[in-house]
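Engineer: make a model of this:
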Amino acid sequence: MGIGAGMMAHQWQQAELLDKTGVRVTGVVSRVVLPTGKGQISGEIAYTVAGHRHTVRKTPHGGYPHPSQGDRVCLEAAREHPRLVRLCGDRYPDGDDEFPTLALITTAASIGLLFVTGHWIAKRREIRGAAEPSADRPS
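Structural biologist: All right, here's what the predicted structure looks like:
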């Protein structure tokens, strides 16, 4: 739960940095990477920021569902940290779907943990109440 919250905060900070200092660059798919466990084809995308060449592996979406070598891809890179990059149109660095999913999982886990803890505390009190001798009972 704490790890999920930390990851969400980190993604949020990265998104804010990209929103403030992001520059649009055109990347070119230099290599197609075969499907991983998710079953999606990703591409190794080369791009240049401030005269320096960088490479990132992303799964293009929208107009690029199946990347091919040589495809041009719109990217947003942070001016001061050009390795921080996202596809144009994404709101978070790792894609629009990952952040809301992570937020939902973290919220559900927090609620579940609170429910289980509350239930455990109530049961412990019930057991303690049954085990203590009552002042009304004759001994």
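Engineer: contacts and neighbour counts: CA atoms only from here.
Structural biologist: Fine.
Engineer: show residues contacting the helix or strand that contains Ala9.
Structural biologist: For Ala9, the host element (DSSP states H and E) is helix 2-21. Residues from elsewhere that reach helix 2-21 (CA atoms under 8 Å, 6 or more residues apart in numbering): 76-80, 84-85, 91-94, 99, 102-103, 106.
Engineer: Gly89 versus the nearest residue to Val28 once chain neighbours are set aside, what's the distance?
Structural biologist: Counting by CA to CA, 6 or more residues apart in numbering, Val28 lies nearest to Arg72, which is 4.6 Å off, once chain neighbours are set aside. Counting by CA to CA, to the nearest Å, the gap from Arg72 to Gly89 is 15 Å.
Engineer: and these two? Which one has more around it.
Structural biologist: Arg72 (17 against 13; other CA atoms under 10 Å).
Engineer: distance of that one relative to Val32?
Structural biologist: Arg72 is 13 Å from Val32, by CA to CA.
Engineer: verify the stated contact: His66 with Pro60.
Structural biologist: Yes: in this structure, His66 is within contact of Pro60 by CA atoms under 8 Å, at 7.5 Å.
Engineer: so what sits against both of these two?
Structural biologist: Joint contacts of His66 and Pro60 (CA under 8 Å, 6+ apart) are Ser42.
Engineer: the two: who's more crowded?
Structural biologist: Here His66 and Pro60 are compared on neighbour count by other CA under 10 Å; more neighbours surround Pro60, at 22 against 15.
Engineer: one more sequence to fold, the one below, so I can look at both together:
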Amino acid sequence: MRSATVPPPRTPRLGRGWYLAAVLSAVLAVGMCLLGWRQADQADRIEAHPVRVEGVVTQLPTGGGSYSAVSYRVGGQAHTAAALPLADGTKVGDPICLEHAADDAGAVRICGDTYPQPVGVGLARYSVPVAVALFLVCVWRIRRHRRAIAVRTGQGRIATTVAFAAGALAEGMPAITDGKRSRRKRRAGGRRALH
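Structural biologist: Sure thing, here's the model as predicted:
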């Protein structure tokens, strides 16, 4: 008697979106952390030794992905600062008061501001916790799925082992009983011959 093999239970598939979301959220968290750290570092360096210069607005943000641009000169060299928060009503060619770090002319902010790009700092403050929370949710979901796969695989192996053992036992039973009967017959026949 042959026993039918029990197929292992089907494991639910986890979409690739969870893995993609985990990677993207981790990249977003790291990128925003670096952006916030860079802004804070530049603000600290400017605050340590601020040097005031006068800049000129050369470009205004148009809303199509372009940023504002302010040109200024430090030590006879021309520099350009992008994405500075300009006041409403600013026009191209207007003078702008700027502060830059004494040891780095590229670290520049508008006079009176704390950070070179306050919008980036605010974005980092809100986006980093959201990205970290999303990353943790994705990791939790992936780990839960893998545990479910491990449990289902273990149950499938146990069911297959039990099925094989039951089949082997069922196939072996007639041989065992036939052997006992044949021994009984031999013993009974031997006793009759003696009598």
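Engineer: thinking again about what came up before, can you pick the most crowded of the contacts of helix 2-21 of the first structure?
Structural biologist: Highest count within the contacts of helix 2-21 of the first structure by other CA under 10 Å belongs to Val85, 27 neighbours.
Engineer: report the buried residues of stretch 53-69 of the first structure.
Structural biologist: Buried residues in stretch 53-69 of the first structure, counting neighbours by 16 or more other CA atoms under 10 Å, are found at 55-56, 58-60, 67-68.
Engineer: mind listing which of those are in strands?
Structural biologist: Among the buried residues of stretch 53-69 of the first structure, the members falling in strands (DSSP state E) are 55-56, 58.
Engineer: can I get those residues in CSV with distance to Gly6 of the first structure?
Structural biologist: Shown next, in CSV, are those (distance: CA to CA, whole Å):
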residue, distance to Gly6 of the first structure
Thr55, 26
Val56, 23
Lys58, 22
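Engineer: looking at those residues, spot the one nearest Glu132 of the first structure.
Structural biologist: Checking these against Glu132 of the first structure with CA to CA, the nearest one is Lys58 at 62.1 Å.
Engineer: how many neighbouring residues does the nearest residue to Ile96 of the second structure once chain neighbours are set aside have?
Structural biologist: If you skip the residues right next to it in sequence, Ile96 of the second structure has Gly55 as its closest partner in space, 4.9 Å away by CA to CA, 6+ apart. The tally of other residues near Gly55 of the second structure (other CA under 10 Å) stands at 22.
Engineer: stretch 167-181 of the second structure maps to which residues in the first structure?
Structural biologist: On the first structure, no counterpart of stretch 167-181 of the second structure exists by TM-score structural alignment.
Engineer: which position in the first structure pairs with the residue nearest to Ile96 of the second structure?
Structural biologist: So, by TM-score structural alignment, Gly55 of the second structure is matched to Gly27.
Engineer: make sure its match is indeed in a helix.
Structural biologist: No: counting by DSSP: H, G, I helix; E, B strand; the rest coil, Gly27 of the first structure is not part of a helix but strand.
Engineer: report the separation between it and Asp136 of the first structure.
Structural biologist: 81 Å.
Engineer: quick one, strands of the first structure?
Structural biologist: 22-33, 42-49, 52-58, 72-78, 85-87.
Engineer: got JSON lines for these, with distance to Gly4 of the first structure too?
Structural biologist: As requested, the strands of the first structure are exported to JSON lines (distance: least, CA to CA, whole Å):
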{"stretch": "strand 22-33", "distance to Gly4 of the first structure": "25"}
{"stretch": "strand 42-49", "distance to Gly4 of the first structure": "24"}
{"stretch": "strand 52-58", "distance to Gly4 of the first structure": "21"}
{"stretch": "strand 72-78", "distance to Gly4 of the first structure": "24"}
{"stretch": "strand 85-87", "distance to Gly4 of the first structure": "20"}
